[in-house]
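>>> Quick one: sequence plus predicted model below, questions after.
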Amino acid sequence: MTLPDLMCRYAERFAALGRGEHHVASPLGAWLVLALAAPAASGELADEIADALGADVDAAHRAAVELLAHPHPAVSAAAAAWVREGLPGLNAWLSTLPAEVETGPIPTQGQADSWAREHTLGLIDRFPVDTSDLAVLLVSALATRVTWLTRFDTADAADLRGPWSSTLHRVLRASRLPGHDAYITETERAGRVAVHRALADGLVVTSVIAEATAAPGDVLAAAHDVAVARAQHGADAVSVSLFDLPLGDHALWTITEEEGVNPGEHVDALLPAWHANSAHDLTAEPKLGFVAAGHALQQLARLKGPIDAKQTALARYGRRGFEAAAVTHVAMATSARRAEPSGLHRTATLRFGHPYAVVATAHGTEPDDPWEGLPVFSAWISKPEDAQE
């Protein structure tokens, strides 16, 4: 199983924390922390962590090390492991961490806040946990800020139809714009869906909308599958020809046909701008592996007490670009297409007019780049915003 496939699997478990509400997350940020913590575990705890990671702990640890050792130009990635003095039981585990992971004593709150700002491009201003009583703190930070290759046009929100058209004034429109791609595809989890991809230098943000009756977890899973499949196989492997679909209105799109000098097809998309801020308790879903990771670190440090594992994430999607950041920590305290008929041209307009899923994936910059096609951030969008001119 490739690393993007592992991330799709982990993202499906992570989606349970969203409970179908408007949110943003970085399953990758959590997976990195878990993979770095994994060598601390043995026995049943190691088995639980391996099940969460989707790979044996050694292989997952190597993958995390490789990502940190090969920085991506569009994704800032950092990690740190800080421990209180007097915990020699952690030394063997600390020795497994690569040089790219910052190590040292527990930072002051001000130092931790500065670390968060530095490694999230200033998007997260304060470290999400009080460090004053901590004995062990393992953390990752991921961030991106990109500009679309071509910015969106805008359109009247009435064109979106559906419930959001009455609450918004302007929406984003992509019609024959370089760096934008839209299509319709079949998915195993959410049936037939509409897809829009916005391209930036080094990052692709994929939006996927299914029928309103589809479960959010299924749509998020389908969005991850679509994003990874597109990165691996290209458009022809996943898109459905408009000539295989009926003309007229559908809940998610409208298809028209006309005689023209340029036979073929093209797909436009209408979708809202949005932003999200989220906080996720990673111990609320044991299958994410953070309860087991916390217990493993506690055993080595000979500590007792509650395990704190959370992720703070935010993202903004608009006419000009996309930005997102996430800080994830685990801590403990002391104590195939058909040929198109000639002469006809079909046009589809996809409408992202009710809640939908978003996945941001990285583009590799060199052969065998470990970041290629890797999902970095995901979101469930149910609170749209007006597009700004």
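Perfect, thanks for sending it.
>>> going forward, measure contacts and count neighbours with C-alpha atoms only.
OK.
>>> before we move on, which element is Ala80 in?
strand 76-83 (DSSP states H and E).
>>> what about the helices in the stretch 251-389 of the chain?
290-301 (DSSP state H, counting those that start in this stretch).
>>> Output the contacting helices and strands for the strand holding Ala80.
Strand 76-83 is packed against strand 101-104, helix 109-119, strand 134-147, with contacts defined by 3 or more CA pairs under 8 Å, 6 or more residues apart in numbering; DSSP states H and E.
>>> mind running it again at 6 Å?
strand 101-104, strand 134-147 (3 or more CA pairs under 6 Å, 6 or more residues apart in numbering; DSSP states H and E).
>>> quick one, which of those is packed in tightest?
Across those, averaging neighbours per residue (mean count of other CA atoms under 10 Å) puts strand 134-147 on top, at a mean of 23.
>>> now it against strand 76-83, angle please.
Here strand 134-147 runs at an angle of 170 degrees relative to strand 76-83 (axes from the mean of the first three to the mean of the last three CA atoms, to 10 degrees).
>>> Check which helices and strands strand 134-147 sits against.
strand 76-83, strand 321-333.
>>> which stretch among these comes nearest Ala200?
strand 321-333 (7.8 Å; CA to CA).
>>> so what does the closest one touch, helix or strand wise?
strand 134-147, strand 307-317.
>>> could I get those as CSV with distance to Ala46?
As requested, those are arranged in CSV below (distance: least, CA to CA, whole Å):
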stretch, distance to Ala46
strand 134-147, 17
strand 307-317, 17
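>>> Thr361 against Val204, yeah?
Yes - the pair Thr361 / Val204 is scored as a contact, 5.4 Å apart, by CA atoms under 6 Å.
>>> now what about the helix or strand containing Ala37, what contacts it?
For Ala37, the element it lies in under DSSP H and E is helix 27-37. Residues from elsewhere that reach helix 27-37, judged by CA atoms under 6 Å, 6 or more residues apart in numbering: 11, 60-61, 64, 328, 376.
>>> try this one side by side with the last:
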Amino acid sequence: MVDHGYVRTRAAAAHQVTIGLLAAFLVLPAFAQSAPPPASSPEVQTVADGWSALKQGNLGLAGKIAERAIAEYPRSAAAAVLAVEVDIVRGGTLAGLAPYERWLGDRPVDDPYVLRRVAHAHLRRVAADRQHPARLEAATALAAEGEADVQADLSAAAAKGGLIETEMLASIGDPRAVQNLVAALRTPAGSKVRTIKALGDSGSAIAVRPLLELLNDVREEHRAAAAEALGRLGAAEAIPSLKPLLNDPVFPVRVAAASALYRLQDYGGVNLLEELMASEHGAVRLGAVEALSVRPTGSWLGVVRDLTRHEDATVQLGAARLIAPYEPEVARAVLERLGASENPAVREEAARTFVRQLAADFSSLRRFLRNPDALTSVRAAARILELTR
């Protein structure tokens, strides 16, 4: 059944700009502006007729017009967008990939403008589905793009006590969400590790003072999480408070303090981190090289390279993520191997890591849009939006 409300919503905005349809290229990133030639009046009118049919819910006519427009103007991105929108309405958001790829043909370079429409529609649909496992990830990506309705939806859920929505908003620097998380730290009961991590991801100076207070918390996991969060925030004012934790009776707290200090360009704990790089345990070595990754030491790359061959797939994944900026082909080989693992959890994490660390070309991202893992598909769409912002 055709969702006519959805059709009208998607088609209305495009219908309003039919005469100047290709003017949208003027606001695209520079790399996306060079491909399309100036549109002719017949081309604009044909595409406008297609949008009009789509707005009226006449999918059959809109599809025929899109096919005719592509046949007459095979390089027209505007015609391709129309075809993409028709198939999105017919078969769901990712159905728009098929007409896009037919239009692209054997051309070696993707069209970011058209592909962005598919990725954006995918994120909108996922964000609107309350039962989708990647809904909040999609909503956060759209909110980061400045889409006010999505941000308002997250804010409304956060105002009703939704902790996950509050954390998502804080991760993109929403001041009210950060303040709400700070208030949550004041509550006496329960673990606050997730809240502390979200504050560390916020990039907000508001979070520094309450995190400093947690360095003296009775719970060791809070002390360690607060130290790590302050390091990620780049809070140099925390250095005097972090140094005493190098003598904390709990080993993970000492490591967290050393890692945070190293991020803040204080080398008081670097000896501990370098000692851990020689540990017999792969997971410990991985934690040490991750802490040192902000400014790798001389032996760092060799240790990470060795960890990509570790027997533990989790260690391999972490090492692939770290080595990707330096030796992308090594990381690619590891992730492709793990992507064929018999363990579905390993396969999914390998795909997610690939999207996050290595997928900077649109051809790879198109492939990951079709990935059966919901989070991988959403992250691929979010990455496309980021690259075409």
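Structure received. All of these numbers come straight from a predicted model, not from anything done at the bench.
>>> List the TM-score for the superposed pair.
Put the two chains on top of each other and the TM-score (TM-score structural alignment, normalised by the length of the first structure) is 0.24; 160 aligned residues with a CA RMSD of 7.1 Å.
>>> picking that back up, next helix or strand past the strand holding Ala80 of the first structure?
By DSSP H and E, the next helix or strand past strand 76-83 of the first structure is helix 91-94.
>>> Give me the buried positions along that following helix.
If you call a residue buried by 16 or more other CA atoms under 10 Å, then helix 91-94 of the first structure has these buried ones: 93-94.
>>> for stretch 58-72 of the first structure, same thing?
So for stretch 58-72 of the first structure, counting by 16+ other CA under 10 Å, buried means 60-61, 63-68, 72.
>>> So which of the residues you listed sit within helices?
60-61, 63-68 (DSSP state H).
>>> Kindly calculate the angle that the helix holding Ala37 of the first structure makes with helix 290-301.
Computed by the same axes, to 10 degrees, the angle between helix 27-37 of the first structure and helix 290-301 is 30 degrees.
>>> Taking strand 321-333 as reference, get the angle to helix 27-37 of the first structure.
Using the same axes, to 10 degrees: helix 27-37 of the first structure against strand 321-333 is 30 degrees.
>>> Which helix or which strand is home to Ala50 of the first structure?
With DSSP H and E as the test, Ala50 of the first structure turns up in helix 43-53.
>>> Please apply the same query to Leu6 of the first structure.
Per DSSP H and E: helix 3-14 holds Leu6 of the first structure.
>>> Quick check: chain neighbours aside, which residue is closest to Gln311 of the first structure?
Once flanking residues are discounted, Gln311 of the first structure sits nearest to Thr328: 4.2 Å by CA to CA, 6 or more residues apart in numbering.
>>> tell me the contacts of the one you found?
Contacts of Thr328 of the first structure (CA under 6 Å, 6+ apart): 30, 139-140, 310-311.
>>> Mind picking the two most distant members of those residues?
Farthest pair in those, by CA to CA: Ser140 and Lys310, 10.9 Å.
>>> Tally up the residues packed near the nearest residue to Glu12 of the first structure once chain neighbours are set aside, please.
Spatially, and ignoring its direct neighbours in sequence, Glu12 of the first structure is nearest to Ala221 (5.8 Å; CA to CA, 6+ apart). When neighbours are counted by other CA atoms under 10 Å, Ala221 of the first structure registers 24.
>>> what angle sits between whichever strand or helix holds Ala221 of the first structure and helix 3-14?
Per DSSP H and E, Ala221 of the first structure falls inside helix 216-233. Interaxial angle, helix 216-233 of the first structure versus helix 3-14 (the same axes, to 10 degrees): 170 degrees.
>>> State the number of residues packed around Tyr317 of the first structure.
So Tyr317 of the first structure, with other CA under 10 Å, has 17 neighbours.
>>> ok, it touching Leu271?
No - assessed by CA under 6 Å, Tyr317 of the first structure is found out of contact with Leu271, at 10.5 Å.
>>> what's near enough to touch Glu102 of the first structure?
Ala80.
>>> Can you show me the strands along the stretch 201-350 of the second structure?
Assigned strands in the stretch 201-350 of the second structure: none (criterion: DSSP state E, counting those that start in this stretch).
>>> which residue ranges form the helices in it?
208-214, 220-233, 239-242, 251-263, 270-276, 282-292, 300-307, 313-323, 328-338, 344-357.
>>> mind checking which of those is nearest Ala53 of the second structure?
Nearest of those (CA to CA): helix 344-357, 36.7 Å.
>>> what angle do the closest one and helix 328-338 make?
160 degrees.
>>> before we move on, the earlier item: nearest to Ala155 of the first structure, out of the helices and strands packed on strand 76-83 of the first structure?
Among those, if distance is taken as CA to CA, the winner is strand 134-147, at 19.9 Å.
>>> Now do the closest one against strand 307-317, angle only.
10 degrees.
>>> In the very next helix or strand once past strand 134-147 of the first structure, which of the residues would be classed as buried?
With elements assigned by DSSP H and E, the helix or strand that comes after strand 134-147 of the first structure is strand 153-156. Across strand 153-156 of the first structure, burial judged by 16+ other CA under 10 Å covers 153-156.
>>> Output the contacting helices and strands for strand 153-156 of the first structure.
strand 170-174.
>>> Against Arg209 of the second structure, how distant is Gln357 of the second structure?
Separation of Gln357 of the second structure from Arg209 of the second structure (CA to CA, to the nearest Å): 32 Å.
>>> still on that earlier bit, as CSV, the buried residues of strand 153-156 of the first structure with distance to Leu134 of the first structure would be great.
Formatted as CSV, the buried residues of strand 153-156 of the first structure follow (distance: CA to CA, whole Å):
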residue, distance to Leu134 of the first structure
Asp153, 49
Thr154, 48
Ala155, 51
Asp156, 52
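>>> Most widely separated two among these?
Asp153 and Asp156 (10.6 Å).
>>> Next, count neighbours for Ala81 of the first structure.
23.
>>> And Ser41 of the second structure, by the same measure?
Ser41 of the second structure: 10 neighbours (other CA under 10 Å).
>>> for the one 4 residues further on, same thing?
Neighbour count of Gln45 of the second structure, defined by other CA under 10 Å: 17.
>>> how near is it to Leu82 of the second structure?
With distances taken as CA to CA, Gln45 of the second structure is found 12 Å from Leu82 of the second structure.
>>> And Ala127 of the second structure, by the same measure?
Per CA to CA, Ala127 of the second structure is found 23 Å from Leu82 of the second structure.
>>> When these two are compared, which one has more neighbours?
More crowded of Ala127 of the second structure and Leu82, by other CA under 10 Å: Leu82, with 29 against 24.
>>> Chain neighbours aside, what residue packs nearest to that one?
Distances taken as CA to CA, 6+ apart put Ala66 closest to Leu82 of the second structure, at 6.0 Å, once the chain neighbours are dropped.
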